[in-house]
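Undergrad: Okay, structure incoming, though there's no sequence with it:
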């Protein structure tokens, strides 16, 4: 258990040094905004405000990750699978760099577990066991972090879909075409689904057909509601139906399904609350209520 805790600590430390790739994009946007608004003075002021972590530690860890990524054997099938998972999680990293980060975190957890065993003065067999525990903890935490990010992003896309469908329908009723409506919606909205729609719009701009771009969108998102939306739009486009009416009906259907899902989750809450109540709250409550009575009874029996 101590080795697992050490592995968790090592994982958090490495993540602290590595951060996320999105921070680099945000920093670049801030620099561009500074150039547009304040010129070189604001840029120099920003460069002096960069922390030691961003200037030295984070680039150092990034260079280590890039170096490890060059040593990893690459197979097209494996890289394609990792790319799909990273894209689904919204993590903007190369597949090889992500593999290198996983290896670095896992080895760091194992090393920290070994150091902990040495610090505790354990025998060699126990130290090896601590190392294995740390490696296992690092791998599990990496996998859990990725799957959690995928789940959160899917839920965000499913919850954002009804609003975007309403905006698409209203935009088309105002006289815009489908592509122009998608452009308007993606320009004025943020979120994972808006980002994926922007990618699909960019693909259509580069010459990809609407049907293929939307099907690629459904394949990237892996959300049933989005797949249904894409199927309806593609079918309406093929048969020449009015998209604005179909989008309005689709928005109502998706919203109703989302409400039912939320209601289902809310009905499960009392059952989920029951376990912490039984395990933690009821014992403490019994101690507070019955404790004085039990002590009085024990005192009475000892006096007899």
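TA: Structure's in. What do you need? All of these numbers come straight from a predicted model, not from anything done at the bench. Numbers count the residues shown, from 1 in each chain.
Undergrad: C-alpha from now on. contacts and neighbour counts both.
TA: Will do.
Undergrad: any idea how far residue 9 is from residue 236?
TA: Distance from residue 236 to residue 9, counting by Cα to Cα, to the nearest Å: 53 Å.
Undergrad: Among those two, which residue is more densely surrounded?
TA: Neighbour count, other Cα atoms under 10 Å: between residue 236 and residue 9, residue 9 has more, with 19 against 15.
Undergrad: so who does that one touch?
TA: residue 109 (Cα atoms under 8 Å, 6 or more residues apart in numbering).
Undergrad: elements contacting the strand or helix carrying residue 25?
TA: Using DSSP states H and E, the element containing residue 25 is helix 22-49. Of the remaining helices and strands, none touches helix 22-49 by 3 or more Cα pairs under 8 Å, 6 or more residues apart in numbering; DSSP states H and E.
Undergrad: Show me which positions of it end up buried.
TA: Under the neighbour-count criterion of 16 or more other Cα atoms under 10 Å, helix 22-49 has 31, 34, 42, 43 buried.
Undergrad: Distance from the chain centre to the helix or strand following that helix, please.
TA: Counting by DSSP H and E, the next helix or strand C-terminal to helix 22-49 is helix 52. Taking Cα atoms, centre = their mean, to the nearest Å, one finds the center of helix 52 at 27 Å from the center of the full chain.
Undergrad: Report the distance from the helix ranked longest in the chain to the chain centre.
TA: In the chain, with assignment by DSSP state H, the single longest helix is helix 124-173. Per Cα atoms, centre = their mean, the displacement of helix 124-173 from the mean C-alpha position of its chain is 4 Å.
Undergrad: so what does the one helix or strand residue 63 maps to touch, helix or strand wise?
TA: Using DSSP H and E, residue 63 falls within helix 58-71. Of the remaining helices and strands, those touching helix 58-71 by 3+ Cα pairs under 8 Å, 6+ apart are helix 2-18, helix 95-119.
Undergrad: That one: which residues count as buried?
TA: Across helix 58-71, burial judged by 16+ other Cα under 10 Å covers 58, 61, 62, 65, 66, 68, 69.
Undergrad: And for stretch 256-267?
TA: The neighbour-count check on stretch 256-267 (16+ other Cα under 10 Å) flags residue 258 as buried.
Undergrad: can you list the residues that contact it?
TA: With contacts defined as Cα under 8 Å, 6+ apart, stretch 256-267 is touched by 158, 159.
Undergrad: With stretch 101-108 instead?
TA: 7, 10, 11, 14, 65, 134, 135, 136, 137, 138, 139, 142.
Undergrad: The fifth one against residue 95, yeah?
TA: No - the pair residue 65 and residue 95 fails to qualify as a contact (Cα atoms under 8 Å) at a distance of 11.5 Å.
Undergrad: One more to weigh against that first structure:
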């Protein structure tokens, strides 16, 4: 038992050390992005599919542990990273390495826990802990993606107002898009700048707009993109379209805020019943109960 305990401690310490190294001294994200920009498109010209392009750019040839992760899992992580805005400090290979070594450490701790108390309950709790640690990166990235989509949805109305003013001042739609993306800050402005860069390097406008909707996955933005594409194909004036869309987005934002406000009473019920009301009962009925007990003595 002592030798097994020492072995478990050594393995855990080694895993923690390697995990710290991967997090602190991992590949330089700036260098990885520069290499990805230089090699972008080479795989497509060689005949590789577009679906694997983003994944191959996110992984270096010597990425740690990627061979032990299924391709479906890698594609899921790559998609979640894209929805989360691809944080510069967390490229795909680092997320995979942290995921694997965190799972290894969780398995070691689970075995240590089960050895000390070998019951069915400890085994179930141990497996649940390992499963939670294994799924933690996906859960965190999904949460970041949801927050990012909500932020872009709130910013859309203001962006459309600025674009409407720019178009009314005489700029074309693409020039207004460039002006607004350069003069605005926020998550949506960054995505608009990327769309402008895609069009500047030769991507057709329709494909660039559709790629924007696919990256962001914001329903209101996707609806606006479809409206703009239809207006351009039909030859309609974009000024009125932008004004109408901006008013609609402000209405959607107000309705969303009202919906969240209506949820507050329901969310307050559980803290009120389980946290506040017991304290109130103790403060009010406690002295009465003590007096009754003293009276019957």
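TA: On my side now, so go ahead. Predicted, not measured: the structure shown is a model, and the values here were computed from it.
Undergrad: what's whichever helix or strand comes after the longest helix of the first structure aligned against in the second structure?
TA: Next helix or strand after helix 124-173 of the first structure toward the C-terminus (DSSP H and E): helix 178-187. On the second structure, the counterpart of helix 178-187 of the first structure by TM-score structural alignment is residues 173-182.
Undergrad: quick one: the matching stretch to the first structure mean distance?
TA: Averaged over the aligned pairs, stretch 173-182 of the second structure sits 1.5 Å from the first structure after superposition, using mean Cα distance after the TM-score superposition for the first structure.
Undergrad: which element is the residue mapped onto residue 241 of the second structure from the first structure on?
TA: Residue 241 of the second structure maps onto residue 246 in the first structure, with residues paired by TM-score structural alignment. Taking DSSP H and E as the definition, one finds residue 246 of the first structure inside helix 243-276.
Undergrad: Please tell me how far the residue nearest the centre of the first structure sits from residue 119 of the first structure.
TA: For the first structure, residue 149 is the residue whose C-alpha lies nearest the centre (Cα atoms, centre = their mean; 2.0 Å). Here residue 149 of the first structure is placed at a distance of 35 Å from residue 119 of the first structure (Cα to Cα).
Undergrad: Ok, residue 90 of the first structure next?
TA: 39 Å.
Undergrad: Those two: which is more packed in?
TA: residue 90 (19 against 10).
Undergrad: re the thing from before, for the helices and strands packed on helix 58-71 of the first structure, give me a markdown table that also has distance to residue 257 of the first structure.
TA: Output for those, formatted as a markdown table (distance: least, Cα to Cα, whole Å):
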| stretch | distance to residue 257 of the first structure |
| --- | --- |
| helix 2-18 | 37 |
| helix 95-119 | 35 |
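Undergrad: hey, which of the ones you listed is tucked in deepest?
TA: Of these, the one with the most neighbours on average (mean count of other Cα atoms under 10 Å) is helix 95-119, at a mean of 22.
Undergrad: how big is the angle separating that one from helix 58-71?
TA: 110 degrees (axes from the mean of the first three to the mean of the last three Cα atoms, to 10 degrees).
Undergrad: Quick one: list the elements packing against the helix or strand hosting residue 78 of the first structure.
TA: Here residue 78 of the first structure sits within helix 76-89, counting by DSSP H and E. Counting contacts by 3+ Cα pairs under 8 Å, 6+ apart, helix 76-89 of the first structure is packed against helix 95-119, helix 124-173, helix 210-221.
Undergrad: in that helix, what's buried?
TA: 82, 83, 84, 85, 86, 87, 88, 89.
Undergrad: and residue 111 of the second structure, what is it in contact with?
TA: Contacts for residue 111 of the second structure were tallied using Cα under 8 Å, 6+ apart; they are residue 126.
Undergrad: And it, how far from residue 15 of the second structure?
TA: 15 Å.
Undergrad: for residue 79 of the second structure, same thing?
TA: Taking Cα to Cα as the measure, residue 79 of the second structure falls 27 Å from residue 15 of the second structure.
Undergrad: How about residue 146 of the second structure?
TA: Counting by Cα to Cα - residue 146 of the second structure and residue 15 of the second structure are separated by 31 Å.
Undergrad: What about residue 168 of the second structure, how many residues nearby?
TA: 16.
Undergrad: Disregarding residues adjacent in the polypeptide, which is nearest to it?
TA: Distance criterion Cα to Cα, 6 or more residues apart in numbering; nearest residue to residue 168 of the second structure, sequence neighbours excluded, is residue 239 at 6.3 Å.
Undergrad: looking at it, the one you found is touching residue 162, isn't it?
TA: No - look at residue 239 of the second structure against residue 162 with Cα under 8 Å: they stay out of range, at 11.5 Å.
Undergrad: so where does the counterpart of residue 288 of the first structure in the second structure fall, helix or strand?
TA: Aligned by TM-score structural alignment, residue 288 of the first structure pairs with residue 283 of the second structure. Using DSSP H and E, residue 283 of the second structure sits within helix 277-295.
Undergrad: what comes up buried for stretch 174-187 of the first structure?
TA: 178, 179, 181, 182, 183, 184, 185, 186.
Undergrad: likewise stretch 219-237 of the first structure?
TA: 220, 221, 223, 225, 226, 227, 229, 230, 231, 232, 233, 234.
Undergrad: ditto for stretch 152-170 of the first structure
TA: 153-154, 157-170.
Undergrad: One more: stretch 282-297 of the second structure?
TA: By 16+ other Cα under 10 Å, stretch 282-297 of the second structure has no buried positions at all.
Undergrad: so what's residue 250 of the second structure up against?
TA: Residue 250 of the second structure touches residue 157, counting by Cα under 8 Å, 6+ apart.
Undergrad: and the residue mapped onto it from the first structure, how far is that from residue 289 of the first structure?
TA: Residue 250 of the second structure maps onto residue 255 of the first structure when the alignment is built from TM-score structural alignment. Between residue 255 of the first structure and residue 289 of the first structure the computed distance is 48 Å (Cα to Cα).
Undergrad: Looks like residue 205 of the second structure contacts residue 199 (just checking).
TA: Yes - Residue 205 of the second structure lies in contact with residue 199 (Cα under 8 Å); the separation is 6.1 Å.
Undergrad: Please identify which pair of the buried residues of stretch 174-187 of the first structure lies farthest apart.
TA: Greatest spacing in those, by Cα to Cα: 178 and 186 (12.2 Å).
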